[in-house]
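# no sequence for this one, just the structure:
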């Protein structure tokens, strides 16, 4: 309980600081508040998604970014923008859904190792990244600008409706995962089938949920890489139970993204850089460290 409370208080402090420091009331409430709330929601969603993927796939390198889910979602967004069809969120989810179905199908049918699944995700990222670039080649200037902004990650586009929707989905996801915490513990100990857990169903539903969370983040804010990878590993330094890791991954994902957004807004003030660039600078060294530690 102390760990949850301390993480929440720290998140509250840095959020209030990010909203009010050096700003008048108009800027604080109309510009910074939606942006910080967006950072909290997106960071929590990515933290949950990354942690669940690591548990389900039994690989510490799994995350929406490393598995190519965010790139699939970006491809869907690019299709919607270039051809002007459907909703951005629907196409974002469809792109991400195609990626995760392919990964799960290959994993179950070919019985790939967890390392091979990550390599598959990297290949899929390259494939859908090439597809997005192909669409950009035929886009006009306005469409191209929108797609490029989405590829960088931008929290300034958040509005209160989308923030509420993302928080609502986070709460539903947390309820589902907490109710099934015993099943996830059995899955981690590789004794799930022996105690009657329907592992395939649990894995499929879990991956659909985290795909939905990732697609919502991409549709609203673009690609924000490595948050889902880094946040669960920060938590693992001082916690090991499923429930604690889940909740703290959400909190530390939010903390990481709020801090990253503050850095993005102020590191070369008055110029703002996309938050996705900052998270990549933080996450890429962590990814390399994990690769070397896992040999």
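Structure's in. What do you need? Owing to the predicted nature of the structure, the values given are computational and were not obtained by experimental measurement. Residues are numbered from 1 along each chain as shown.

# all contacts plus neighbour counts: C-alpha atoms, from now on.
Will do.

# helices of this structure, start to end?
Residue ranges of the helices in the chain, as given by DSSP state H, are 2-20, 25-27, 33-57, 69-83, 88-110, 114-138, 141-152, 160-179, 181-188, 199-221, 227-235, 242-266, 275-294.

# make a markdown table from these and add mean neighbour count to it.
Putting the helices of the chain into a markdown table (neighbours: other CA atoms under 10 Å) gives the following:
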| stretch | mean neighbour count |
| --- | --- |
| helix 2-20 | 15 |
| helix 25-27 | 11 |
| helix 33-57 | 27 |
| helix 69-83 | 27 |
| helix 88-110 | 19 |
| helix 114-138 | 18 |
| helix 141-152 | 17 |
| helix 160-179 | 16 |
| helix 181-188 | 18 |
| helix 199-221 | 22 |
| helix 227-235 | 26 |
| helix 242-266 | 23 |
| helix 275-294 | 16 |
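
# comparison target, given below:
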């Protein structure tokens, strides 16, 4: 030890700890600071504790080792909502298909063959089809005429003149329909022969049926005349009554048979309407009467109806 260490008191070596004497396990530790043997746990192991070897968890049979980054497959619990959604969609599709089938069945039953048409002869069906085609052509011609009038009304300088001509034409048509203007054109002359009266072949009801059939076939103007030449213009308000002593009373005027109806319209269509099975001609012939239609290229309906004075009706502006 150097003189410096002695003077300063530094550098002295630290005393070593006394070693525990090795002796029997039953003897107490002779060190003064040794712990009391009673404080030691009797359950503490005498030697170092070794960790038990725990076997790794066994892999389940059929399990596949997952690769890093592999996507996890959905569990059965997650797959259940998908199954339920698929089941609901299938049920909805089945309900819609059932409703569609029911609708088709109802439509087929609704549009089944009419027994009246099924019992009609083929010739009559052909005539009815021809009449419908004729009416379609006439309606198309009317549409084209109205479209031409519309174009003319919209044209600049000719608009005023076209409007005047259109108003005149409409006034003439309304005058013919109202019976205030005479008319001429192709049509039929229909003669009714037979006993008249309520129980006869030529009654007011059968004459009214004939007028309605002709109107339905496109008649544009009509008048009825008796054997003495007395004529009455037939319009929408015309009525027919059996006379108390025979004959007919038409709009308050008495007519005696045989009767002749002059009608303007397409002759073929008007004739078909009268000869339809179970129609006017058939009913009159069954009652012992006779109906004779004759075509004419120029039927003149000259009898006029007095204008009706309106007291309550006003045009809507």
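Happy to help now that I have it. Predicted, not measured: the structure shown is a model, and the values here were computed from it.

# can you give me the TM-score here?
Comparison of the two superposed chains (TM-score structural alignment, normalised by the length of structure 1) gives a TM-score of 0.22, and 112 aligned residues with a CA RMSD of 6.5 Å.

# please name the nearest non-neighbouring residue to residue 232 of structure 1.
Of all residues beyond its chain neighbours, the one nearest residue 232 of structure 1 is residue 249 (5.0 Å), with distances taken as CA to CA, 6 or more residues apart in numbering.

# is the one you found in contact with residue 45, as I believe?
No - using CA atoms under 8 Å, residue 249 of structure 1 is not in contact with residue 45; the gap is 9.2 Å.

# identify the contacts common to those two.
Counting by CA atoms under 8 Å, 6 or more residues apart in numbering, residue 249 of structure 1 and residue 45 have no common neighbour.

# just the strands in structure 2 please.
In structure 2, strands defined by DSSP state E lie at 183-193, 221-225, 231-234, 240-242, 248-250, 253-255, 259-264, 290-301, listed in chain order.

# Serialize those to TSV and add fields for distance to residue 272 of structure 2 and mean neighbour count.
Listed next are those as TSV, based on distance: least, CA to CA, whole Å; neighbours: other CA atoms under 10 Å:
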stretch	distance to residue 272 of structure 2	mean neighbour count
strand 183-193	12	20
strand 221-225	17	24
strand 231-234	21	24
strand 240-242	24	19
strand 248-250	26	21
strand 253-255	27	17
strand 259-264	14	25
strand 290-301	11	17
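
# residue 283 of structure 2: which of the ones you listed is closest?
Relative to residue 283 of structure 2, the nearest member of the strands of structure 2 by CA to CA is strand 290-301, separated by 9.6 Å.

# what angle do that closest one and strand 221-225 make?
Per axes from the mean of the first three to the mean of the last three CA atoms, to 10 degrees, the angle that strand 290-301 of structure 2 makes with strand 221-225 is 120 degrees.

# other SSEs contacting strand 290-301 of structure 2?
strand 183-193, strand 221-225, strand 259-264, helix 267-274, helix 280-286 (3 or more CA pairs under 8 Å, 6 or more residues apart in numbering; DSSP states H and E).

# with distance to residue 99 of structure 2 as added columns, please give those in CSV.
Output for those, formatted as CSV (distance: least, CA to CA, whole Å):
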stretch, distance to residue 99 of structure 2
strand 183-193, 53
strand 221-225, 51
strand 259-264, 52
helix 267-274, 42
helix 280-286, 46
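
# follow-up on the earlier one: can I get the strands of structure 2 in a markdown table including distance to residue 146 of structure 2?
What follows is the strands of structure 2, written out as a markdown table (distance: least, CA to CA, whole Å):
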| stretch | distance to residue 146 of structure 2 |
| --- | --- |
| strand 183-193 | 21 |
| strand 221-225 | 21 |
| strand 231-234 | 27 |
| strand 240-242 | 36 |
| strand 248-250 | 36 |
| strand 253-255 | 39 |
| strand 259-264 | 22 |
| strand 290-301 | 26 |
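
# the ones you listed: which one's closest to residue 204 of structure 2?
Nearest of these to residue 204 of structure 2, taken as CA to CA: strand 240-242 at 5.4 Å.

# who does that closest one touch, helix- and strand-wise?
Packing partners of strand 240-242 of structure 2 (3+ CA pairs under 8 Å, 6+ apart): helix 204-216, strand 248-250.

# re earlier: contacts only, for the residue nearest to residue 232 of structure 1.
Residue 249 of structure 1 sits in contact with 44, 47-48, 51, 231-232, 235, where contact means CA under 8 Å, 6+ apart.

# next: residue 117 of structure 2.
By CA under 8 Å, 6+ apart, the contact list for residue 117 of structure 2 reads residue 125.

# where's it relative to residue 272 of structure 2, distance?
To residue 272 of structure 2, residue 117 of structure 2 is 16 Å away according to CA to CA, to the nearest Å.

# kindly report the same for residue 141 of structure 2.
Residue 141 of structure 2 sits 22 Å away from residue 272 of structure 2, going by CA to CA.

# quick one, which of the two is more surrounded?
A direct count of neighbours by other CA atoms under 10 Å for residue 141 of structure 2 and residue 272 places residue 272 higher, at 19 against 12.

# nearest residue to that one in space, please, no chain neighbours.
Residue nearest to residue 272 of structure 2 in three dimensions, not counting chain neighbours: residue 127, with 6.7 Å by CA to CA, 6+ apart.

# that neighbour contacts residue 271, correct?
No - in this structure residue 127 of structure 2 lies outside contact range of residue 271 using CA under 8 Å: 10.0 Å.

# so which elements touch the longest helix anywhere in structure 2?
Identified as the longest helix of structure 2 according to DSSP H is helix 76-110. In this structure, helix 76-110 of structure 2 makes packing contacts with no helix or strand, judged by 3+ CA pairs under 8 Å, 6+ apart.
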